[in-house]
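Student: Provided below for reference: sequence and predicted model.
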Amino acid sequence: MENKVSFSVIHGLRFKTALLLLLIGILPFMVCVPISLRAYKSVSIHTDASNLMAQAAQYNTQIVTTGYILGEKNSLLDTELKAIAASYNGRILLVNSALKIVKDSYSVDIGKTIIWDNIIHSMQGDSLYYFDEDTNYLIVTVPLSNSDGDIVGTLVINKSMEYINQNVDIFVSYILIGSVVVCTLAVVIALFFSIRYSRPIRKMSDSLDAIIREYSNELPEVRSYTELEEVSGKFNEVIKKLQAIDESRQEFVSNVSHELKTPLTSMKVLADSLNGSEDVPIEMYREFMLDIGEEIDRETKIINDLLSLVRMDKSGAQLNVSAVNINELIEHILKRLKPIAEKADVEVVFESFRPVVAEVDEVKFTLVVTNLVENAIKYNEEGGWVHISLNSDHQFFFIKVEDNGLGIPEDSVDHIFDRFYRADKSHSREIGGTGLGLAITKSAIAMHNGEVKVRSKLGEGSTFDVRIPLNYIDKEVH
């Protein structure tokens, strides 16, 4: 359990935010300090080298004109150069053109030959410096020239740079104190901002937990980051959609129970009436049995429609797609519905603007056309008309089913595709509809990646516009 809690804390946004802010505060400090120390050391060496070269150049004329470079004695120069060497805690050598040491502030290597790249380059006119990391000494070589411009020797000055290490040690001690302060501030700031930044997310998490435990049914409005506000809004949309689905499911179960119970109740009443009466005339038996048969047919139709919906609603439902001549299919459907239209005294007209062949599931698409046209006939007046048109472009084909029948109330248009919904309940009962036909129609159209729209005005008729792709594309194919 403790390991699980530790894992949760480490992978939490608050911990990661605090760690990120801590690194942002400390890393620049850790990177800048070594760079600053190195830069200080480099600048100090270069500055001291430049000063030593300038100082050596000041003695050029005096060393050359007095013959000091040739080894002649000059107590004044001896004293000055030894004093300079002592002040630098270093050493001064005077090397002639033959690379022999003429003067030495230590007086130990006079007469010896010295061969070193920097001295050789200085004999060619270059002023150079070199810093020895091991001994911590700066060595400067400066060429000495006569009045004719000829190089007659080199002045070599060694200077101890120990003061740099001493200064660095002082800096490091201050830096350690500063680093403690910086780290402490970084930790405090990181914790403060991590708590502040993660608080809205924690509130959202608590709100979601309350929704899960059914204490609440909506996320409170979060005033924080734009992205989090958008996420909160999307969550509320999803929650409302799930609530609508749950309400729809409950209503669906209630409607199914009611629709299935009604025919059974009617049959029970009819059967009890027959069983409870003696010497019932044969005509009454026949009448009651016809009524029972009609209720059985109605029950069967409801069950068949429900089964159709269930098959379409299944996530793995498949279409048996094939190339179908839509013109011929619609004509065949209208031929089957002709007796219903003639009985209702409704004129059915089919208008085709071009031949259309599309990839559809013939059985399910037949349900679409049948339900739309049959509804247009049934919910019509005597002497009315139904107009079906077929057209297409390069991508879709279009079916329009238009009638001048009863129409749909404005407040019912958005609900006519809901299961068991009836805009005119009394008329629907007379006709014998189940309230599932348009729900089946919409599901079948959706399975074909199509869409259906309706326009209607009460007392003037309705128009259903269906658009379906000519070529079926499986949504699971990417």
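Tutor: Right, received. Where do you want to start?

Student: Please make it C-alpha for all contacts and neighbour counts, starting now.
Tutor: Will do.

Student: now the strands: where do they sit in this structure?
Tutor: Using DSSP state E, the strands of the chain run over 91-96, 101-104, 128-132, 137-145, 151-160, 321-325, 347-352, 357-361, 385-392, 396-403, 451-457, 461-469.

Student: how about these in TSV, adding distance to residue 34 and mean neighbour count?
Tutor: Output for the strands of the chain, formatted as TSV (distance: least, CA to CA, whole Å; neighbours: other CA atoms under 10 Å):
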stretch	distance to residue 34	mean neighbour count
strand 91-96	31	24
strand 101-104	38	22
strand 128-132	19	17
strand 137-145	21	24
strand 151-160	22	24
strand 321-325	72	15
strand 347-352	84	15
strand 357-361	72	20
strand 385-392	75	19
strand 396-403	70	22
strand 451-457	68	16
strand 461-469	68	20
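
Student: Reformat those strands as a markdown table; add distance to residue 225.
Tutor: Listed next are these as a markdown table, based on distance: least, CA to CA, whole Å:
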| stretch | distance to residue 225 |
| --- | --- |
| strand 91-96 | 68 |
| strand 101-104 | 75 |
| strand 128-132 | 56 |
| strand 137-145 | 59 |
| strand 151-160 | 60 |
| strand 321-325 | 48 |
| strand 347-352 | 56 |
| strand 357-361 | 47 |
| strand 385-392 | 48 |
| strand 396-403 | 43 |
| strand 451-457 | 37 |
| strand 461-469 | 41 |
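
Student: A further structure is provided below for comparison with the first:
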Amino acid sequence: MKSLTSRMTLWYALIATATVAVILTGGRFYLEYSLLRGIDLLNAVEFEEIRSRIEEQGPEASVADRIAAVHQHAELDASLYFFQVADSDGEILYRSANLGPYQLPEALHGHPTISYEDPELGWIRSMEGQVGDLDVHVVSWLDSTHALFDDYERASLLVCGGVFLLSLTFGYFLSRLALRPIASIQQTAQKISASRFSERIPVPNTGDEVERMAVLLNAMLDRLESAYEQVKRFTAEASHEFRTPLSIVRLQAEKLLNQPSLDPEEREKSLRDQMEEIERLNQMIDDLLFLARSDAGVMRLESRDVFLAEFLEDLQCDVNLLAEEQGLRFVLDHPKNLIWKLDPVLIRQVLLNLISNALRFSSPGMTVRLAVSVRKESLVFSVEDEGAGVPEEKLGRIFDRFERLEPESDSGSNGLGLAICRSIVERHGGNVGARNRQDRSGLVVEVRIPFRGDV
């Protein structure tokens, strides 16, 4: 019974059979009630006729005359009823001829109506009533009625058996029909593989739970396909990023190995190149591990209430050194006496990364500005530069991993800095975006951190 189709079929058959059995049982009791009520009515009619015959004799009539009146009536219906008359002391005064010497059982006395199984008479239905000082019993046979009940019960068993078998048949086809969308889901799931992630489950237009489940599963497959493509792209890009520094290290090592006569200055330069590439590899590995921890949700935030004026002025001291070295001007604009809950170490990393990018793409004499404000219960950091900006088609991708804003040959970046910034900001419950300036050339990067966000 591990098959859902089998279980549904069996449950359908059992419920259908139980329903029919309950209906037939109710019919059996209603039939018995109706028949006994009809027999009681006939017995009552007979009793009333006997009463009227006795009363016709008058109040002064003798017992013999009254018994004669009963006998006269009993002769008319002797084939259908038993009659017995007793006096107030219980002495039998009259028995209908069809009773012979047999006397009605004592169990019938004291009951207006009662059904009773007698060893001699079989099933009978008795009615007892008083006519003056006479105790009159009118009794009907129930053998034919009980035979009808037996036939009904046998027929009911046959009907229940037939209903069970038919329900198994119909239930099987109905369950197969109902589970056809599930079978389609199963077939589609079997087709899905790394090379066929585009398969989707057909959505039945039924408006029921199966349709909603198919929609949810397709949405899940969309997310899985997107995640798979992201991992696939990330793997390809990571392997490409690792290949270049590793190739340089290998070539420099081969150069040292194959040219032992290199002069010390050339040898030192080769070793220095190797160390630079190894350092680049180490930085890339650290960045990838950081992103992996963030993706896995295990990156912990050391959030606390930070006095922003002090935090930003400390940041400004470091940035001023970088700006002055490149002949640039750095401007900080922030409100006073503002406290916000965040991880100061990670947010400092975000701001330094964004400001470093702005400095890198600015020419001497230009200004880089960091403006801090509060909008709609969010803390907003805006980093503005006066560089060339970013092509519109690239704006939506600059926070992707291994996406560079400049050719690889001209960059010391591994293309992970902005991706790390986005990861940190999202971990604070915020978001980061970029747009080109409208008033002049340059780029604006905005970081939004909600007030006491999910940190």
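Tutor: That came through fine. This one's a predicted model, so the numbers in the text were calculated from it and none came from an experiment.

Student: follow-up on the earlier one: the strands of the first structure: which one's closest to residue 200 of the first structure?
Tutor: strand 451-457 (40.3 Å; CA to CA).

Student: how close does that closest one sit to the second structure?
Tutor: The superposed strand 451-457 of the first structure is, by mean CA distance after the TM-score superposition for the first structure, a mean 3.7 Å from where its aligned residues fall in the second structure.

Student: Who are the packing partners of that strand?
Tutor: helix 437-447, strand 461-469 (3 or more CA pairs under 8 Å, 6 or more residues apart in numbering; DSSP states H and E).

Student: mind putting those in JSON lines, distance to residue 271 of the first structure included?
Tutor: Formatted as JSON lines, these follow (distance: least, CA to CA, whole Å):
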{"stretch": "helix 437-447", "distance to residue 271 of the first structure": "30"}
{"stretch": "strand 461-469", "distance to residue 271 of the first structure": "41"}
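
Student: so which of these comes closest to residue 119 of the first structure?
Tutor: strand 461-469 (90.3 Å).

Student: Which residues does the closest one contact?
Tutor: 358, 372, 376, 395-408, 445, 448-456 (CA atoms under 8 Å, 6 or more residues apart in numbering).

Student: can you rerun that using 7 Å?
Tutor: Outside strand 461-469 of the first structure, the residues within contact range by CA atoms under 7 Å, 6 or more residues apart in numbering are 395-407, 448-456.

Student: ditto for stretch 225-242 of the second structure
Tutor: Residues from elsewhere that reach stretch 225-242 of the second structure, judged by CA under 7 Å, 6+ apart: 197, 402.

Student: buried residues in that stretch?
Tutor: The neighbour-count check on stretch 225-242 of the second structure (16 or more other CA atoms under 10 Å) flags 225, 238, 241-242 as buried.

Student: Next, the mean deviation of that stretch compared to the first structure.
Tutor: Taken against the first structure, stretch 225-242 of the second structure registers an average deviation of 3.0 Å after superposition, with mean CA distance after the TM-score superposition for the first structure.

Student: and that stretch, how far out from the chain's middle?
Tutor: Here the centre of stretch 225-242 of the second structure is set off from its chain's centre by 33 Å, with CA atoms, centre = their mean, to the nearest Å.

Student: go on, stretch 323-333 of the second structure?
Tutor: Distance of stretch 323-333 of the second structure from the chain centroid (CA atoms, centre = their mean) equals 56 Å.

Student: Could you tell me the end-to-end distance of it?
Tutor: From its first residue to its last, stretch 323-333 of the second structure covers 16 Å (CA to CA, to the nearest Å).

Student: Over to stretch 331-340 of the second structure?
Tutor: Length of stretch 331-340 of the second structure, first residue to last, CA to CA: 21 Å.

Student: distance between it and the chain's centre?
Tutor: 47 Å.

Student: packing partners for the longest helix along the second structure?
Tutor: If you go by DSSP state H, the second structure has its longest helix at helix 4-56. The contact analysis (3 or more CA pairs under 7 Å, 6 or more residues apart in numbering; DSSP states H and E) places helix 4-56 of the second structure against helix 63-76, helix 143-178.

Student: Show where it falls in the first structure, residue numbers please.
Tutor: Counting by TM-score structural alignment, helix 4-56 of the second structure pairs with residues 13-65 of the first structure.
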